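Asks: Quick one: sequence and predicted model below, then my questions.
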Amino acid sequence: MFRTLEFWSHVVSSSRILKWQAVEAIVCRCYAKKARNDGCARAHVDIPPAVDPLCPQPCERRKKKKEGILHKIKLKVIEGGTNFGTPFRRVECKEVCPKKPKAPPKALPAPAKKLPPMPEPRPGVQVSVLGADTAIGQYLALLLKQCSCIKKLRLYEAKDSQGCNRDLCSVVQDLQHINTNCLVQAFSCACYGLERCLQNSDIVLMLESGYLNVDMPVEKRFLYQAPIVKSYADAIANECPKAFIIVCATPIDCMVPLIAETLKETGWYDPNKLLGSLAVPEMRASTLAARALCLEPRYTRVPCVGGTEGDTLVPLFSKAVEYFDFAQHNTEMMTEAVRNAPSAVSRCDGPCQRVGDLSEAHALAGLVTAVAHALLCHDIPRVTGFVETDLRQVISPARFIAGPVDIGGSGIMRNLGLPKMTEHEATIANVALSSLAYRQSMVYDWYCKYRSSSTRLDACQFEFFCPRNYSRFNDCAYANV
């Protein structure tokens, strides 16, 4: 009995020891111990390792090799769950780790945005319109005010009046309200403003100073306009000798040689900066050809050669469309229509017998705009102008002939001469050149008589020297010798 009792007592005692050890193991594994220095309950595995003062590293937890039931319980504890009703919270490293210096980027950094500088003033030219007191001058001023390459527009009235407060001043005040970057100024001959109007001008446009009857003969119109144009040329030589001169005062066939002789006397003649306008007859011829062919007028161009008006004007309708020629009777009919266009649009009442002001102003504005763009090196336009001929291209009795030219920054770059013409056009051109030679000889005789540079040409009726007259062919012969 004693042995049996001792055996059972030993079994009971051993079972208590095993039970206590198991409970203690479960408590150690499943419950967290309280930290001594920290107020929160944390698991042993969640306590971060000691930070190395020499090389601080981010807090990383160790990973166990085996993943069992205890690992799943730990994950729940870390994620903020509970274990048997005991709350736990996620442990994080509260110590701030110093930031590592960033490596320099491989690519270049983006440039810093800078404020754009103020744009420079837009380049432009200064245009002086002489004889702007007519209706053509006012319409032309309206069109040139809208040109972006013109920075200053000066208008000069050639009619003598009682003071400067005339209609031109009202027109200028009206033009100033247009929102374009072009300054418009008015000058009058009553205030002696011709010299001030021409100062520092890049382009000088000469218009007719008064209304002339288109039915007047060329000699009368020349005698009326010659003294005024001569005074214009003298003022240009004094104020703006390097300006590009566009002559629109009729008869243009006579005014261009007169200006050339005047500038030669002063020593400022440049044949590359003197141009007689054929914009108006060329516009009329192009429009007439486009209507006959049912084409767009702006894509049809009919060049004009020879002179600028009347019998000297030769429109080349064979150049209107490539590989197409009008019949001879149609060419003759359209040529007569272009030559008689000024009379066709004239009116019968009053001393003013010109009503083609709008179309002429449009054509002249296009020519001035093309020359302005060429002087600013924006373009190299090809226009038709009445210029001095090149002896290497054309041998004729006339020194000045109309033909196509290319305009650049320094003026006329190249004179293309007379283009290839049909037999009928060549016959008309020969007659036109003979008429031009007569008109230019008349201009030379008048210039030799009134050679003085004084503005009062009527007071100088004598000749300073005995002129020597040479024909065109003799000049060529002497030049070759």
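Replies: Received the coordinates, thanks. Residues are numbered from 1 along each chain as shown.

Asks: make it CA atoms for all contacts and neighbour counts henceforth
Replies: Fine.

Asks: my guess is L175 contacts L144, does it?
Replies: No: look at L175 against L144 with CA atoms under 8 Å: they stay out of range, at 10.4 Å.

Asks: So between the two, which is more surrounded?
Replies: Higher neighbour count among L175 and L144: L144, with 24 against 20, using other CA atoms under 10 Å.

Asks: Can you tell me the closest non-neighbouring residue to that one?
Replies: Nearest-residue entry for L144: A365, 6.2 Å, with adjacent residues in sequence omitted and distances by CA to CA, 6 or more residues apart in numbering.

Asks: How about Y447?
Replies: Leaving out its chain neighbours, the residue that sits closest to Y447 by CA to CA, 6+ apart is L258, at 7.1 Å.

Asks: Helix or strand next in line after the one helix or strand the one you found maps to, which one?
Replies: Using DSSP states H and E, the element containing L258 is helix 252-266. Downstream of helix 252-266, the first helix or strand assigned by DSSP H and E is strand 274-277.

Asks: What's the first helix or strand after that following strand?
Replies: As assigned by DSSP H and E, the chain's next helix or strand after strand 274-277 is helix 279-293.

Asks: Presented hereafter is structure B, for comparison with structure A:
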Amino acid sequence: MFVVSRIASAASKRAFSTSAANLSKVAVLGAAGGIGQPLSLLMKQNPHVTELSLYDIVNTPGVAADISHINTKSVVKGFTAENEGLKAALEDAHVVIIPAGVPRKPGMTRDDLFNTNASIVRDLAEASAKYCPNAHFLIISNPVNSTVPIFAETLKKAGVFNPKRLYGVTTLDVVRASRFVAEIKNKDPKDVNCVVVGGHSGITIVPLLSQLGESFTKEEIDALTHRIQFGGDEVVQAKNGTGSATLSMAFAGARFASSVLDATVGGKKNVIEPSFVQSDLFKDQGVEYFSTNIELGKDGVEKIHGLGEISDYEKDLISKAVPELKKNISKGNSFVQ
């Protein structure tokens, strides 16, 4: 009895030691903003996180103090630009999540945010290249179709670009698709896994409804496609000038970040999520980045999934998305050059 108990105790210690070793530092840049605060709250609950490092130009110490009282194991630290705060926030980070930037207002497209957010993303990329070049970088800052290339080109200039570790977070499009389809089919959204490909704005968002195994009328396909492509506008209009989709984006961002941690830290297999990454799928048409389902592994992007069988309707959507994506990507690349 005593021997069994001692063996069990040793096994328990080994398990604790292994799980403790598999924890990591996560940095959120833009942590005091509309997306950053709820995203940080959700990441505080992730068991893989040892240290949650929050950075913004103002108010971060207060956000960090508030979140630090939540009774999970991770330590929370808040930084501003003073006293090399960005350096402290980034050093030794395993995952860096970037929702920094200005939100959309009524009448604005994601592309309208370009001039302001492009500079912010470039500056954060330069700091990331310097202080945590081997981290996994999750870009939420809009317009994602352009900010991901900006981040990539900045890392390339510093000689530290790893395409397996740079992700444009497009999970919100899949979250919305799941919810909207479930509403009209009277299903639990958890049971609806709708693949969404392309990019992360307007007509570049292409839901592959034909792969769901559901029957839709032409009117339903038109309405669903439009709502998934422009779902963000519903929130912007409903908030009447006070913000954009912050809470749902925080949920989607935390979901993707948790998947990255599950694969890279937890060793979980068959972790599949959508993401806007460097891809060869439409490279021959001048589109270097494209969002499809990707399989995550210990080192990041392990496999990029193709489109599979798609309908003529969806082929037409992609034919319209590709030129727009090419323009968005080129705009990001040119900004850095």
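Replies: The structure has been received and is ready for your questions. All values reported here derive from a predicted model rather than from experimental measurement.

Asks: still on that earlier bit, what count of nearby residues applies to the alignment partner in structure 2 of the residue nearest to L144 of structure 1?
Replies: Aligning on TM-score structural alignment places A365 of structure 1 opposite A254 in structure 2. A254 of structure 2 has 23 neighbouring residues, counting by other CA under 10 Å.

Asks: I'd assumed L143 was in contact with the residue nearest to L144 of structure 1.
Replies: Yes: using CA under 8 Å, A365 of structure 1 is in contact with L143, at 6.3 Å.

Asks: Next, work out how far apart the residue nearest in space to the middle of structure 2 and T292 of structure 2 are.
Replies: By CA atoms, centre = their mean, structure 2 has its centre lying nearest to V169, at 2.6 Å. Separation of V169 of structure 2 from T292 of structure 2 (CA to CA, to the nearest Å): 11 Å.

Asks: Give me the common contacts of these two.
Replies: Shared contacts of V169 of structure 2 and T292 (CA atoms under 8 Å, 6 or more residues apart in numbering): 274-276.

Asks: Same list, these, but as CSV with secondary structure please.
Replies: Formatted as CSV, those follow (DSSP: H, G, I helix; E, B strand; the rest coil):
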residue, secondary structure
P274, strand
S275, strand
F276, strand
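
Asks: which residues does the residue nearest to L144 of structure 1 contact?
Replies: A365 of structure 1 neighbours (CA under 8 Å, 6+ apart): 140, 143-144.

Asks: how about these in JSON lines, adding distance to P419 of structure 1 and secondary structure?
Replies: What follows is those, written out as JSON lines (distance: CA to CA, whole Å; DSSP: H, G, I helix; E, B strand; the rest coil):
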{"residue": "L140", "distance to P419 of structure 1": "31", "secondary structure": "helix"}
{"residue": "L143", "distance to P419 of structure 1": "32", "secondary structure": "helix"}
{"residue": "L144", "distance to P419 of structure 1": "31", "secondary structure": "helix"}
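
Asks: Among those, which one sits closest to E219 of structure 1?
Replies: L140 (27.3 Å; CA to CA).

Asks: Quick check: that closest one touching S359?
Replies: No: shown here, L140 of structure 1 and S359 do not form a contact pair, counting by CA under 8 Å, at 10.0 Å.

Asks: between these two, who's got more neighbours?
Replies: Applying other CA under 10 Å to L140 of structure 1 and S359 shows that L140 carries more neighbours, namely 23 against 15.

Asks: I'd like to know how many residues surround whichever residue in structure 2 pairs up with N430 of structure 1.
Replies: Under the alignment (TM-score structural alignment), N430 of structure 1 pairs with S319 of structure 2. Burial of S319 of structure 2 is recorded as 11 neighbouring residues (other CA under 10 Å).

Asks: Next one: S319 of structure 2 from A21 of structure 2, what distance?
Replies: 47 Å.

Asks: what do you get for A135 of structure 2?
Replies: 17 Å.

Asks: Between those two, tell me which one has more neighbours.
Replies: Ranked by neighbour count (other CA under 10 Å), A135 of structure 2 and A21 place A135 first, with 23 against 13.

Asks: contacting residues for the aligned partner of that one in structure 1?
Replies: When structure 1 is aligned by TM-score structural alignment, A135 of structure 2 is paired with A243. A243 of structure 1 is in contact with 201-204, 236, 273, counting by CA under 8 Å, 6+ apart.

Asks: Do you have the strands of the stretch 51-200 of structure 2 handy? List them.
Replies: Per DSSP state E, counting those that start in this stretch, the stretch 51-200 of structure 2 carries strands over the ranges 75-79, 95-98, 136-139, 166-168, 196-198.

Asks: so the second one aligns onto which residues of structure 1?
Replies: The reference is to strand 95-98 of structure 2. On structure 1, the counterpart of strand 95-98 of structure 2 by TM-score structural alignment is residues 203-206.
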